[in-house]
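Enquirer: sequence and predicted structure are below.
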Amino acid sequence: MKKYLKLLLGISCVTVISSSYADVTTMQKIYNNPQTAAKVQKCKGNQNCNAFYALSQQWQSIPNNFKIGSFKIKNYARDGDGYGLVKGFSPPSNDRGYDIFEAGEAVFYRGGAASKTDERTFAQGLAVLLYLDNKN
């Protein structure tokens, strides 16, 4: 029985590690190739907006202990605090990340005039962009 439990525990750990890696791989794929993101009606054909939305769906893959300074970015995403993220942190520093950010901001934040649901999407997408921009 002990051997069986150890085997299950080992398989569980490998599954968690590999699925976490796969999610970061998915983030990078969408980030590097925005045209691969599924089309979202709200984005009206804007590939960078589609990529922003697709990235927002990956927010749970941000490690729980990831911080910028002393701020845990994942907490902002979980809470849907787009205002806190956009006011507290600079947008991504490279052109691709900034273009995706700008498209997402225009549709899902709109200078703070978006619905709570859209602001949550904005917070989650921006958190992923900040993670990708600062993880190294």
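Expert: Received it, and whenever you're ready, just let me know what you need. Computed from a predicted structure; not experimentally measured.
Enquirer: make it CA atoms for all contacts and neighbour counts henceforth
Expert: Fine.
Enquirer: contact partners for the nearest residue to Gly80 once chain neighbours are set aside?
Expert: Leaving aside its sequence neighbours, Gly80 sits nearest to Arg120 (Cα to Cα, 6 or more residues apart in numbering; 3.8 Å). With contact taken as Cα atoms under 8 Å, 6 or more residues apart in numbering, Arg120 is in contact with Ala77, Asp79, Gly80, Asp81, Gly82.
Enquirer: A further structure is provided below for comparison with the first:
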Amino acid sequence: MSKLLKLAFGFSFCAVVSISHADMAKMNQYYNNPKSAPKVKMCKGNQNCNAFYALSRQWKSIPNNYRVPGCSDCKIKDEARDGNGYGLYKGYSLSQDRAITLSDAGENRFYRGGAASPAEERIFAEGRAVLIYLDNKKK
């Protein structure tokens, strides 16, 4: 029984690692090549908006223990889960031009200065969290 349990644990560990790697690959694909993102009706043909939306679907791939460098209390994954678009918009800056461009497209469609619906703000929070994560990893 012990060998079987170890084998099962090993397979499940490999599956989790490969899923995480696959999700990170998707994040980088949409970030580096917005044209590769699936078209979303809400984005009305805006490729950067499509990429932002595709990135927002990847928010669960942010490591649970990830903290923004220099801010041990900054838990962007928790804020994404809570749909805190305002906090992720006002509380964190982006430095990479691509991240800023994608964030602007997401803000224009899914946040609109705080005038968006709670469901849209959640999409914005999720996408913004992914961009903050990627922006800090690319420094």
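Expert: Nice, I can see it. Only a predicted model underlies this, so the values are computations on that prediction, with no experimental measurement involved.
Enquirer: re earlier: the residue nearest to Gly80 of the first structure maps to what in the second structure?
Expert: With TM-score structural alignment defining the correspondence, Arg120 of the first structure maps onto Arg122 in the second structure.
Enquirer: and its match, what element?
Expert: For Arg122 of the second structure, the element it lies in under DSSP states H and E is helix 118-137.
Enquirer: so how much does that helix differ from the first structure once superposed?
Expert: Once fitted to the first structure, helix 118-137 of the second structure is off its aligned match by 0.3 Å on average (mean Cα distance after the TM-score superposition for the first structure).
Enquirer: buried sites along that helix?
Expert: By neighbour count on 16 or more other Cα atoms under 10 Å, the buried set for helix 118-137 of the second structure is 120-135.
Enquirer: hey, where'd the strands end up in the first structure?
Expert: In the first structure, strands defined by DSSP state E lie at 67-68, 71-72, listed in chain order.
Enquirer: can you tell me what Asp23 of the second structure aligns to in the first structure?
Expert: Under the alignment defined by TM-score structural alignment, Asp23 of the second structure is paired with Asp23 of the first structure.
Enquirer: skip the chain neighbours and tell me the closest residue to that match.
Expert: Computed as Cα to Cα, 6+ apart, the closest residue to Asp23 of the first structure that is not its neighbour in sequence is Ser61, at 5.9 Å.
Enquirer: state the distance from Ser95 of the second structure to Lys39 of the second structure.
Expert: For Ser95 of the second structure, the distance to Lys39 of the second structure (Cα to Cα, to the nearest Å) stands at 26 Å.
Enquirer: the two: which is more packed in?
Expert: Shown here are Ser95 of the second structure and Lys39; by other Cα atoms under 10 Å, Lys39 has more neighbours (17 against 12).
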